[in-house]
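Novice: how does the following fold in three dimensions:
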Amino acid sequence: MFAKFSFTVRACGVAGCVAGAAAAVAGWTSAEQNNHVMLASSAYMAQQITPNISLDSSAGDMRHRMEGLILRTQKDLCDALSKIDGKEFRVDRWLRPNEGGGGISCVLQDGKVFEKAGVNISVVKGVLPPEAVKQMRARGHSALKEGESLPFFACGVSSVIHPRNPFVPTLHFNYRYFEVISDNQRIWWFGGGTDLTPYYLDETDAKHFHSTLEKACRPHNPSFYQRFKKTCDNYFVIKFRGERRGVGGIFFDDMDQPSADACYQFVDSCAKSVIPSYIPIVKRHYRDPYTDRHRQWQLLRRGRYVEFNLVYDRGTKFGFNTPGARIESILMSLPLEARWEYMHEPEPNSPEGKMMAVLKNPRDWI
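Specialist: You can find the predicted model right below:
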């Protein structure tokens, strides 16, 4: 998953070295470098990607506003997850010295509560290859010139959280902003969503999750939640199995109406709903007792998660089709362990069977 905008990159192991190099290129003094790094490290997980600018959420270039949003979202979620788990995230800041931009990949692995949790951001620019332009035209961006390589800017935050306890669901979300220049015209849009993948059905959890998302959508447009829930149910489908990946959430793409500011405000509300939609569920269940049977079912469902991400997910495929993609960031979404079992069918009235019934026939939760 993104940061599904992790295109051509050079991995950098030490954030401080990267920050110093970027500052040196920008012509900062040593004092300015140190001050900027300290400010960045306290406000974000690492120094912001675009140097020496204000990332004010209320004014300025939309590129800078979105960079601020995704950096704050990453920091807030990593802090919340670390507080529960007791383990800190590994932070990798990387740059694209030839094309421009970079990203920050934060991964917590082998924790007490989270088996693998990744929260990535990327702020990149460069040239889209014709194959990527073709994908976008297929989604309705007919103004993009076919068969040409086009300049682009993209920034986004993406996260997948795989818990250790089978009674804690997996969470995925991503929020992004995209610009493409075609025939000297700037074409922009927003996209994103949040969805939940439980291993065992808890209706209270599903209702809480969806109610929180509906609350985030309502002030912007009363129809958004139902529209984007349906889109989510229809997007996260493993078609060759006839199953949804989970109990859904919201999903939208190519949003460019009514204005850039209105779209930004909506995305900001959605991003701020991630923690209240998910963290209470984690706290309710991460101490629940479970058996090896529960664990084996969790691993089977994680196999389905892998199938969707590698076969159907647009962002994953887009990353693979972009030359020089940072594979470690794209595949951050995959679990540490998964399982495939030949012809496995749960008993219809078992807890596993009840979960499968919902995956085959999505429900309304509020």
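Novice: from here on, contacts and neighbour counts on C-alpha atoms
Specialist: OK.
Novice: look at the residue nearest to the spatial centre of the chain and give its secondary structure.
Specialist: Central residue of the chain (CA atoms, centre = their mean): residue 158, 1.9 Å from the mean position. Using DSSP: H, G, I helix; E, B strand; the rest coil, the structure places residue 158 in strand.
Novice: structure for this one too, so we can compare:
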Amino acid sequence: MFDTEKATAAAWFRDLRNEIVSVFEQLEDSHDTGPFSDAQPGRFEVKETKRHSDDGADAGGGLMSVMRGGRVFEKVGVNVSTVFGQLGERAQQAMATRKGIPGMTEDPRFWASGISLVAHMQNPHAPAVHMNTRMFWTPHAWWFGGGSDLNPCIEYDEDTAHFHATQKAHLDPHGPGHYPRLKEWADEYFFIPHRKRARGVGGIFLDDYCTGDWSSDFALTQDIGRAFLPAFLPLVEKRRQQSFDAADKDTQLIHRGLYAEYNLVYDRGTKFGLETGHDPDAVLMSLPPLAKWV
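Specialist: Sure, this is the predicted structure:
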């Protein structure tokens, strides 16, 4: 059941991963003036990840691709995975309670595939960014999720405007109501309650998305993924050669502390990955290489 749709989604997430990895390495090669241009261009280190069930059986895996210490990217990870098996008791209860899915305790099988990206930049003027898209299936329901959000430590109104306008342009063909709803959802989701502030300048986000029309929902998910590079790359091109001082770098490190707090305390993907036995290095790839707290 749904084997064709699963294979189609997993292949697309892998293709998107390949495109982004290639573009980011090209960006490293092209950065030949400005801060960090005398460093070696960064390259992704690729590691195959494996997930095993409690009894040791194969339960899927994926690729963890991480670049560290490049000219443009201080640390960027682009992970893709396809995992399957049986949900544990806590996950079953979460599905039944938060998602309202009946029957999970009787048949707790699941399948999930997706891409997850987090980039932390060398230059404090260049914004950090997050993006993911995913498909989740159980015998009782299926849905899509994902989005992207911008996390600058030094904010520029024109950069924020470009990021949001590009996402809106990709979502509008699916209906004019999508962008404002997904923007509001991102504002709510990427909020740090104990700091009483957002972790960045927002973006788009959706979860548990299922209209009953798989092709239509997948097309929307694809355009969320397609929006990422045109929304983000022009901002990096604009800021990567900008000069900065020690105070700017300090601001960046403190802002990264907010990012780490959110991902460790609130992020659903982090919790799900760790609770279902996925490779912890891949799950925690999103954490910045350096951070600071006042």
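Novice: sorry, back to before: residue in the second structure paired with the residue nearest to the centre of the first structure?
Specialist: Residue 158 of the first structure maps onto residue 116 of the second structure when the alignment is built from TM-score structural alignment.
Novice: show me where the second structure has its strands.
Specialist: 45-52, 58-68, 73-86, 109-121, 128-137, 142-151, 191-192, 197-198, 202-209 (DSSP state E).
Novice: the longest one corresponds to what range in the first structure?
Specialist: Residues 114-127 of the first structure are where strand 73-86 of the second structure lands when matched by TM-score structural alignment.
Novice: give me the mean distance between that stretch and the second structure.
Specialist: Mean deviation of stretch 114-127 of the first structure relative to the second structure after superposition (mean CA distance after the TM-score superposition for the first structure): 0.5 Å.
Novice: measure the aligned residue in the second structure for residue 216 of the first structure to residue 198 of the second structure for me?
Specialist: Counting by TM-score structural alignment, residue 216 of the first structure corresponds to residue 170 in the second structure. In this view, residue 170 of the second structure and residue 198 of the second structure are 24 Å apart by CA to CA, to the nearest Å.
Novice: repeat for residue 87 of the second structure
Specialist: Per CA to CA, residue 87 of the second structure is found 31 Å from residue 198 of the second structure.
Novice: out of these two, which sits in the more crowded spot?
Specialist: residue 87 (22 against 19; other CA atoms under 10 Å).
Novice: helices along the first structure, start to end?
Specialist: Assigned helices in the first structure, in chain order: 15-26, 30-43, 62-85, 130-138, 203-217, 224-235, 260-272, 274-285, 292-311, 314-320, 327-330, 351-360 (criterion: DSSP state H).
Novice: surely the match of residue 158 of the first structure and residue 82 touch.
Specialist: No - using CA atoms under 8 Å, residue 116 of the second structure makes no contact with residue 82, being 11.8 Å away.
Novice: so what's in contact with these two at the same time?
Specialist: Common contact partners of residue 116 of the second structure and residue 82 (CA atoms under 8 Å, 6 or more residues apart in numbering): none.
Novice: what residues are up against the closest residue to residue 99 of the first structure other than its chain neighbours?
Specialist: Distances taken as CA to CA, 6 or more residues apart in numbering put residue 126 closest to residue 99 of the first structure, at 5.2 Å, once the chain neighbours are dropped. Residues in contact with residue 126 of the first structure (CA under 8 Å, 6+ apart) are 99-100, 151-153.
Novice: and residue 267 of the first structure, how far from residue 19 of the first structure?
Specialist: Distance of residue 267 of the first structure to residue 19 of the first structure, computed by CA to CA: 28 Å.
Novice: hang on, the earlier thing: dump the helices of the first structure to a markdown table, plus mean neighbour count and distance to residue 181 of the first structure.
Specialist: Shown next, in a markdown table, are the helices of the first structure (neighbours: other CA atoms under 10 Å; distance: least, CA to CA, whole Å):
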| stretch | mean neighbour count | distance to residue 181 of the first structure |
| --- | --- | --- |
| helix 15-26 | 16 | 26 |
| helix 30-43 | 15 | 30 |
| helix 62-85 | 19 | 14 |
| helix 130-138 | 16 | 11 |
| helix 203-217 | 19 | 30 |
| helix 224-235 | 19 | 27 |
| helix 260-272 | 19 | 16 |
| helix 274-285 | 17 | 32 |
| helix 292-311 | 18 | 29 |
| helix 314-320 | 20 | 18 |
| helix 327-330 | 20 | 24 |
| helix 351-360 | 17 | 40 |
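Novice: need the ones you listed in CSV with distance to residue 112 of the first structure, can you?
Specialist: CSV is the format used below for those (distance: least, CA to CA, whole Å):
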stretch, distance to residue 112 of the first structure
helix 15-26, 26
helix 30-43, 25
helix 62-85, 6
helix 130-138, 39
helix 203-217, 21
helix 224-235, 31
helix 260-272, 25
helix 274-285, 12
helix 292-311, 15
helix 314-320, 28
helix 327-330, 23
helix 351-360, 25
